[in-house]
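Novice: for reference, the sequence and a predicted model appear below.
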Amino acid sequence: MSYTRGFFAGTVTTLFAVGVYQYAQSPKSIQHQYDQQVSDDVKEQIKRRILKYGVPNRGEEAKVFTNHVLSYDQSKKIPIWVAECITKEHAQGNANRKYSKFMPDSQILSLFSADNQDYLGSGWSRGHMAPAGNNKHDQRAMDDTFYLSNIVPQDMDNNSGFWNRFEMYCRHLTKRFDSVQIFSGPLVLPTETDEKGQKLVVYPVIGKNEVAVPTHLYKIILVETNGTPSAIGCFIVPNQPIENKYSLTEFQVSLEEIQRRIGVEFFPKLDGTRLQSLCSVDSCTLTRRQG
């Protein structure tokens, strides 16, 4: 009896050891075998069983407006990215921002939304990501840019100064290129270091809804000629006053850098497409700030 028990235990131990060895030697092949054995239908059944009350929604599903599309960060109460495609016609017309009002976006649950009181007395301006000036062609399109889902807490001088000049530059590009596709948004990046030399991400929040104040802002600009993408420019700008002496090229980064920082892949259908640098085909020169 003891012999049988010992033989059985030894056999199980040996088989277990062999199994562990095989798994350690070829985990990828075992994983691939699992993927091949489980059909998409079965995976869907598993997902429905475990997530029977719905897939958690981070709010990244794109929300569509008259002339811009955005993905929203429900935790920070600011957009993740805001996309536009503008031509010179979009920047011309009689739409006037005096008729537009800042207000919460009805597509965003109030639980995840900022409101105007958050910005009141905060010391931060309501900074457009899709700017009103890109939508002079249509009052509704301009009004849409005033929903708070398109707004971030922005340094007042930056908003009226460098960033405003940057937006004007984007509109200027429509005079040279057929169309200009733009992604804009906020970033929270490491700006401090602790006593151990570890980088820290530190940013304030404003109002009762604790709207996140980004440390930086970004723009990705893709220009088209004859309906074909021809050049791209990517920029990360600190959310602080920037003097006239600084040029746009000083804030130029790669597309990969912005994607890594945000965790979003932009232009996935352009993978492998060879694009020139925007600043090599255009001067990337901003107009001087007046006053």
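Specialist: Structure received. Numbers count the residues shown, from 1 in each chain.
Novice: going by C-alpha atoms from here, please, whenever you check contacts or count neighbours.
Specialist: OK.
Novice: contacts for the longest helix belonging to the chain?
Specialist: The single longest helix within the chain, with elements called by DSSP state H, is helix 2-25. The contact list for helix 2-25, computed with Cα atoms under 8 Å, 6 or more residues apart in numbering, reads Ile30.
Novice: next, the one to line up against it:
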Amino acid sequence: MNFNLSNGASRIIVSNAIYGVDQSSQWSLWSSVDDGLVWLKVANVNCTKHTLYKDTIYANISGKVRFEIRHSSLNTSRINIDDLYIEDFDTTASQDYHLTLGNPSNAQTDIAFPDNYLLAKDQYILSYNSSKGIPNWVGWHMSSAWHGSAPRKDAFKADATLPTSFIRIKPSDYTNSVFDRGHMCPSEDRDLTTTDNLQTFLMTNMIPQAPNCNQQTWRYLEQYCQTTAQNGKELYIYSGGIGSGGSGSKGLFTTIANGKVVVPQFLWKVIVVLPNGPYDLNRITADTKVIAVKVPNMNFVTGINWSQYRVSVDKIESLTGLNFLADVDDSIEDVLEAQVP
């Protein structure tokens, strides 16, 4: 290719086959972002079929780029390169599937599993624990495409989509409990429409949170995510609680609402940050930014410095039994989850 593509390239599809009666061979795709001065290998492809076959390569390169296909085998077998399709790299913010990176507990929408029951909303997806009256985890995608000007509704409400055999927590179950109704998916993450915002006030999205922690340190972490999303990034976020025994404004409690709602000892959040773009799962590398925090659910937690509570994703997994980033390539997942800030 002796010319540049101005809109980058996300996905490249190459129709190829072994030529005639030649033997299997290999070709490689190379890219250059400086008019062909320096070339970097994008992928190696084994060519093993005599009939045309479409190989898909995710280049995920933004801006100016050109490509080159090279024969990369030691043998002299010929290769038939036919159609070449290159898809632009679109950096427009989008609303994507909340569990693109995986379902941490393999939750199912099955009443036989009341303590790992999958609830899928348009705005977020969660695993509900009926025995604890709180979610095991809530997962959601965040980008500027979710942002708008809908006002905060503060309309806390029991979740009527839960099976009738499950414990349905009401807003009044938190009244006089000295704990906040703590959002997992924040109200401000879903303000594109009134409907979006209302969904964040369902009680299945709540965990009892120490007021100071919720209104200060935890809130600053939420604001960090929102600011990041407004600056050309998209985030995949999971959030939940660990253990039991948190302190509100009047001391330590393990449960509220006559034992129906467990008060976690810690709050946790796992955040994966990517530049806006398509095919998110294929764009995650060992250098992708991942943040994990484990914050004491205690009223002494105050201030702006949420980063002092950073841990590895592996640490959160060991404490919760959950499996994050399950759909990410294993070799990449292992690196990202082991990182300790």
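Specialist: Yep, it's here. This one's a predicted model, so the numbers in the text were calculated from it and none came from an experiment.
Novice: just give the TM-score of the two.
Specialist: Remark: TM-score between the superposed chains equals 0.67 [TM-score structural alignment, normalised by the length of the first structure]; 214 aligned residues with a Cα RMSD of 2.6 Å.
Novice: returning to that earlier point: following the longest helix of the first structure, which helix or strand shows up next?
Specialist: Sequence-wise, the next helix or strand downstream of helix 2-25 of the first structure (DSSP states H and E) is helix 27-37.
Novice: that following helix maps to which residues in the second structure?
Specialist: Alignment of helix 27-37 of the first structure against the second structure: no match, by TM-score structural alignment.
Novice: give me the helices and strands touching that helix, please.
Specialist: With contacts taken as 3 or more Cα pairs under 8 Å, 6 or more residues apart in numbering; DSSP states H and E, helix 27-37 of the first structure sits against no other helix or strand.
Novice: swap in 10 Å and give it another go.
Specialist: Secondary-structure packing of helix 27-37 of the first structure (3 or more Cα pairs under 10 Å, 6 or more residues apart in numbering; DSSP states H and E): helix 2-25.
Novice: helices of the stretch 151-291 of the first structure, residue ranges please.
Specialist: With DSSP state H, counting those that start in this stretch as the definition, the stretch 151-291 of the first structure shows helices at residue ranges 156-160, 162-173, 255-262, 278-281.
Novice: Val180 of the first structure contacts Glu167, doesn't it?
Specialist: No. Look at Val180 of the first structure against Glu167 with Cα atoms under 10 Å: they stay out of range, at 11.8 Å.
Novice: pick out whichever of these two has more residues nearby.
Specialist: Between Val180 of the first structure and Glu167, counted using other Cα atoms under 10 Å, the more crowded position is Val180 (25 against 18).
Novice: the more buried one -> the second structure?
Specialist: Aligned by TM-score structural alignment, Val180 of the first structure pairs with Leu235 of the second structure.
Novice: between the two ends of stretch 221-229 of the first structure, how far is it?
Specialist: From its first residue to its last, stretch 221-229 of the first structure covers 11 Å (Cα to Cα, to the nearest Å).
Novice: what of stretch 149-167 of the second structure?
Specialist: With Cα to Cα, one end of stretch 149-167 of the second structure sits 34 Å from the other.
Novice: swap in stretch 210-229 of the first structure?
Specialist: First-to-last distance for stretch 210-229 of the first structure - Cα to Cα - comes to 39 Å.
Novice: try stretch 130-145 of the first structure
Specialist: Stretch 130-145 of the first structure has an end-to-end distance of 6 Å (criterion: Cα to Cα).
Novice: according to the alignment, that stretch goes to what range in the second structure?
Specialist: Using TM-score structural alignment, stretch 130-145 of the first structure pairs with 185-200 in the second structure.
Novice: flag every buried residue along stretch 271-283 of the second structure.
Specialist: Buried positions in stretch 271-283 of the second structure, judged by neighbour count with 16 or more other Cα atoms under 10 Å: Ile271, Val272, Val273, Leu274, Pro275, Asn276, Gly277, Pro278, Asp280, Arg283.
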